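Student: no FASTA, just this:
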């Protein structure tokens, strides 16, 4: 099944450096303070991390291997300087931002920068609540016999390595890009890198988010070090969680992971020391009780709602004397800021809950009580959904690279249908329309019945509406026709209702729905969803599987 995707975007390093400089000036000018200033500093750090990753990857593509360069070293020097500022802010309760970084900014500005680089927003920072402060804590609290040589695994590892280096007085920082099959990655490095690693006599800190399904990126770096004669006890792994490697790990890598020295930099360890309640009390009042709703816990009382724990964001219900609130991870830096902006737009239109604030990557909103699923009559439902989708088409434009193109969707549909129904069914699928020019937007992508709340006064509210266009899946941003196809499936619209929905969307956003595109997406949408929920079933508990099986069957029926 093809479900997941890995997108990048092209940036011009000098433009990115100017934006980074402007953000740092804002931080150091005193216009913001406290946690708001810390959030802006985090944004600057993540921008610098992406830039360092993009520069290193550009040189990797040119040379076919990882090799140090003055430009990479200048980018890392800036990143380590910003990591020290982030540590100063975090450890001073946000009263300090540490020493200036003007010298490091100038050093990178005077370097030989490429015209363009490809950068990636790491999944951990945008979706999985991977926190820089957790790495500062994990590395800073470990006793090191001598300064480590830090190896960051790109993409996320570029910034994470700088954090570890900042608090360990690291002797050197290297970033590497594992390549190859996702479950069997390997690293390609120059002789200079090999000599540098082999000459280091102290400990090594290997840093990344994850591990996920295989842990092959961590394994690739550990394989390299062991091939260079580094004893296992000199290698310290700093992952983002304390769990095991995933089900696709090779047996020898699983064995090594179990015995390795690990220093997890987990969100749970971070909030154990700095409770989440304190992040929002200026907005909520004193928090009396916190209930975690992550991993599908919000649906535990309704066994008919299928959940995909791997796609669930960290979320918490906060109970205070002033009321009840929902805090959900929206993303650090620019990622979270964009989702917060979308939340405000949708709330002003009465479509979603009102966001009260974005604090350290978590979006806070009032808890809304309602009955799950739309309860309005069919005509009112179609009218409401049409206006909602039309608003999204009007307000949230995107660019083509932010999502899969039609050819990729066609390949995905063929692969998934072949696995579900056989090659003959896959061969009969329609090709994507040749003359269609989709207009990508930040689609909702999650129009399932249980994602709607009917309030006591009859109003319909959409939940989970902010980030499925920016997830880790293949689809990403698409034409609004993707959501029309989704509404047709998830809300069981008949042909007349779908035609009316198209007319309402077109009236609101002032552009018609392309009928040929919709015909194609009527197949691509259930093919994708069937693959997505098949992946969920494979990782589900026995109690979760019946609801997931029912959901898969609905999509397969649509492919007949």
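Tutor: Done, it's in. Keep in mind the model is a prediction, meaning the values are calculated, not measured.
Student: going by C-alpha atoms from here, please, whenever you check contacts or count neighbours.
Tutor: OK.
Student: residue boundaries of the strands in the stretch 51-200 of the chain?
Tutor: In the stretch 51-200 of the chain, the strands defined using DSSP state E, counting those that start in this stretch lie at 117-119, 149-153, 172-176.
Student: pick the most buried one from the ones you listed.
Tutor: strand 149-153 (a mean of 26; mean count of other Cα atoms under 10 Å).
Student: what comes into contact with that strand?
Tutor: Identification of contacts with strand 149-153 by Cα atoms under 8 Å, 6 or more residues apart in numbering yields 157-161, 164-165, 170-178, 200, 202-208, 217-218.
Student: in helices, which of those fall?
Tutor: The helices in this structure, assigned by DSSP state H, contain 157, 158, 159, 160, 161, 164, 165, 217, 218 from those.
Student: re earlier: which among the strands of the stretch 51-200 of the chain is found nearest to residue 485?
Tutor: Minimum separation from residue 485 across the strands of the stretch 51-200 of the chain (Cα to Cα) falls at strand 117-119, 31.2 Å.
Student: mind giving me the packing neighbours of the closest one?
Tutor: strand 9-11, helix 34-63 (3 or more Cα pairs under 8 Å, 6 or more residues apart in numbering; DSSP states H and E).
Student: still on that earlier bit, now for the ones in helices among the contacts of strand 149-153, which pair is the farthest apart?
Tutor: Greatest spacing in those, by Cα to Cα: 165 and 217 (19.8 Å).
Student: one step back: need the helices and strands packed on strand 117-119 in a markdown table with mean neighbour count, can you?
Tutor: Below are the helices and strands packed on strand 117-119 laid out as a markdown table (neighbours: other Cα atoms under 10 Å):
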| stretch | mean neighbour count |
| --- | --- |
| strand 9-11 | 13 |
| helix 34-63 | 22 |
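Student: nearest to residue 77, of the ones you listed?
Tutor: helix 34-63 (9.7 Å).
Student: on that earlier part again, now render the strands of the stretch 51-200 of the chain as JSON lines, adding distance to residue 521.
Tutor: Output for the strands of the stretch 51-200 of the chain, formatted as JSON lines (distance: least, Cα to Cα, whole Å):
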{"stretch": "strand 117-119", "distance to residue 521": "29"}
{"stretch": "strand 149-153", "distance to residue 521": "37"}
{"stretch": "strand 172-176", "distance to residue 521": "39"}
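Student: quick check: which of those strands is nearest to residue 424?
Tutor: It is, among these and with distance given as Cα to Cα, strand 117-119, at 38.8 Å.
Student: ok, now which ones touch the closest residue to residue 491 other than its chain neighbours?
Tutor: Setting aside the residues directly before and after it, residue 491 is nearest to residue 449 in space (Cα to Cα, 6 or more residues apart in numbering), at 6.3 Å. Counting by Cα under 8 Å, 6+ apart, residue 449 makes contact with 372, 373, 374, 490, 491.
Student: the structure to be compared is supplied as follows:
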């Protein structure tokens, strides 16, 4: 099943260098956005220069110095910004690939992975172990930035540090490192080896591949340390190699709650107050049990209710750096249009919004239909962001239909192929991407949308898309009958003048249902025989029936 969407993009490294230079010249202390951008660029350039194996390509070295210096600047080194600018100039003078592939680090964007957590872990390691020398191995891509952060703390503690980055390759459950002679020598000469990344993921094989390379180089187990973003005893990892290694190696982890919640740091920018965790589906405790929808808790952002004398706030992770600022701007625009709760500000990647008391909308009535229509019209009026990628939608649909309904049903999608040209002629917008009924609250200010900021730009489908995707989502998730569907489409066209939406609605609805079938299937399999797993299984069956009917209507 296709559920996740690749967010890698192709970029000119010289243009990205110019953006870094502009940021460094902007004045004041460089913010975390520059450090993240430097790590992303370093990873992209190093990948482009290391197609077969990793061995510290010469042209990538000034990019690595930029990241290292910005990590030093992050901890208050006043001269590091000038050194970073000099490294940018050196990188720009060197031979560079014309295009590199860069990927936004998911931990910084979606999962509240704060660089400070790895920094604190490094400080604790330095105090407890007191190494004289250490080789820090960052696993690209996010490990590039995190390795620089860890290295900066070790340097401050008087440790002689060498930083290298590597790209684990191969099947996700059986990653391996392919090292050239210089990196093999670096490990052979290492005293302590610190392996830095987010994760572990489902398999843990990337950490295992790096640890195995250190062991082969002769580094004793007791001198190999893992710096993940969360701890595990290894028993749940799908890689046999990772399960064997994980409990034998030291692990240095500082949790978000310890560093940001227990210390009061998360609440401090908003005057302090008591926090209630609403992450991972815990927000459902605020509504009657009979109304609680099934969710995949692992896919939910961190969010907290902050109790304050002048009214509670919802603190929701929106992303570090530039991403967080984009989400704040979109939240302000939606609130100004009367569609969503009012934002108060942004700090540490968390967007603060007025906490609105209300209840889920329940039955589809005139107030809800009106709110959905106004929201769709607002989204459609935003500036276009490219064209619809009909080929990718067809691939998603064919794959998920074949796996979910069978090859015979997938063979009946010829009508979608015939419409591809019309679909691609339409503009793509930053759609809502999440039109589920639990996203709408009935409040004293009317029906509001609670989460319409960035589902077009997370690591799931749809990405930027035709507004028809959201129309199809609203029709599907609210279970609209033919009359309600026609009313929604008619109201949307009256508000926007977009009559062409009718031509592509069947195509987009079929693609939407295929994606939701894939999502619910994967969630049901992952969650197993618990309430959420059973709820996702019921949703899967509902999407399957609706998808089969949509295909038959299109093929008729």
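Tutor: Yes, it's here. Since we're looking at a predicted model, the values are computed, not measured.
Student: hang on, the earlier thing: the residue nearest to residue 491 of the first structure and residue 277 of the first structure: what is the separation?
Tutor: Distance, residue 449 of the first structure to residue 277 of the first structure, using Cα to Cα, to the nearest Å: 31 Å.
Student: trace residue 471 of the second structure over to the first structure, please.
Tutor: Residue correspondence, TM-score structural alignment: residue 471 of the second structure in this structure matches residue 484 in the first structure.
Student: how much does the strand or helix carrying its match stray from the second structure?
Tutor: In this assignment (DSSP states H and E), residue 484 of the first structure forms part of helix 481-490. Once fitted to the second structure, helix 481-490 of the first structure is off its aligned match by 0.7 Å on average (mean Cα distance after the TM-score superposition for the first structure).
Student: what's that helix packed up against?
Tutor: When contacts are defined as 3+ Cα pairs under 8 Å, 6+ apart, helix 481-490 of the first structure packs onto helix 495-509, helix 515-538.
Student: of all those, which one comes closest to residue 183 of the first structure?
Tutor: Closest among these, once you apply Cα to Cα, is helix 515-538, at 16.0 Å.
Student: residues in contact with the very next helix or strand once past that closest one: which ones?
Tutor: Counting by DSSP H and E, the next helix or strand C-terminal to helix 515-538 of the first structure is helix 545-558. Identification of contacts with helix 545-558 of the first structure by Cα under 8 Å, 6+ apart yields 303-307, 420, 489, 523, 526-527, 529-530, 533-534, 536-537.
Student: stretch 48-59 of the second structure too?
Tutor: Against stretch 48-59 of the second structure from outside (Cα under 8 Å, 6+ apart): 46, 60, 91, 94-97, 100-101, 164, 166-167, 177-183.
Student: which among those end up buried?
Tutor: With neighbours counted using 16 or more other Cα atoms under 10 Å, the contacts of stretch 48-59 of the second structure contain these buried positions: 46, 60, 91, 96, 100-101, 164, 166-167, 177-179, 183.
Student: wait, which of those is closest to residue 340 of the second structure?
Tutor: Distances from residue 340 of the second structure to these, taken by Cα to Cα, are shortest for residue 101, at 35.2 Å.
Student: is it true that that closest one touches residue 9?
Tutor: Yes. Residue 101 of the second structure sits in contact with residue 9 when judged by Cα atoms under 8 Å, with a separation of 5.5 Å.
Student: what do those two both touch?
Tutor: Residues touching both residue 101 of the second structure and residue 9 by Cα under 8 Å, 6+ apart: none at all.
Student: ok, residue 176 of the first structure to residue 204 of the first structure distance?
Tutor: Taking Cα to Cα, one finds residue 176 of the first structure at 14 Å from residue 204 of the first structure.
Student: tell me the counterpart of residue 340 of the second structure in the first structure.
Tutor: By TM-score structural alignment, residue 340 of the second structure lines up with residue 352.
Student: host element of the nearest residue to residue 500 of the first structure once chain neighbours are set aside?
Tutor: Take residue 500 of the first structure and drop its neighbours on the chain: the residue closest to it by Cα to Cα, 6+ apart is residue 382, 7.3 Å away. Residue 382 of the first structure belongs to helix 378-395 when assigned by DSSP H and E.
Student: and that helix, what does it pack onto?
Tutor: Against helix 378-395 of the first structure (3+ Cα pairs under 8 Å, 6+ apart) you get helix 495-509.
Student: helices or strands up against the helix it packs on?
Tutor: By 3+ Cα pairs under 8 Å, 6+ apart, helix 495-509 of the first structure packs against helix 378-395, helix 481-490.
Student: tell me the buried residues in that helix?
Tutor: Applying 16+ other Cα under 10 Å to helix 495-509 of the first structure flags 497, 498, 500, 501, 502, 503, 504, 505, 506, 508, 509 as buried.
Student: quick revisit: and residue 478 of the first structure, which of the helices and strands packed on strand 117-119 of the first structure is closest to it?
Tutor: Closest among those, using Cα to Cα: strand 9-11, at 16.0 Å.
Student: okay, the closest one sits on what stretch of the second structure?
Tutor: So strand 9-11 of the first structure sits over residues 9-11 in the second structure, by TM-score structural alignment.
Student: average offset of that stretch relative to the first structure?
Tutor: With mean Cα distance after the TM-score superposition for the first structure, stretch 9-11 of the second structure averages 1.9 Å from its match.
Student: contact partners for the aligned partner of residue 98 of the second structure in the first structure?
Tutor: Aligned by TM-score structural alignment, residue 98 of the second structure pairs with residue 115 of the first structure. Applying Cα under 8 Å, 6+ apart to residue 115 of the first structure gives the contacts 12, 13, 14.
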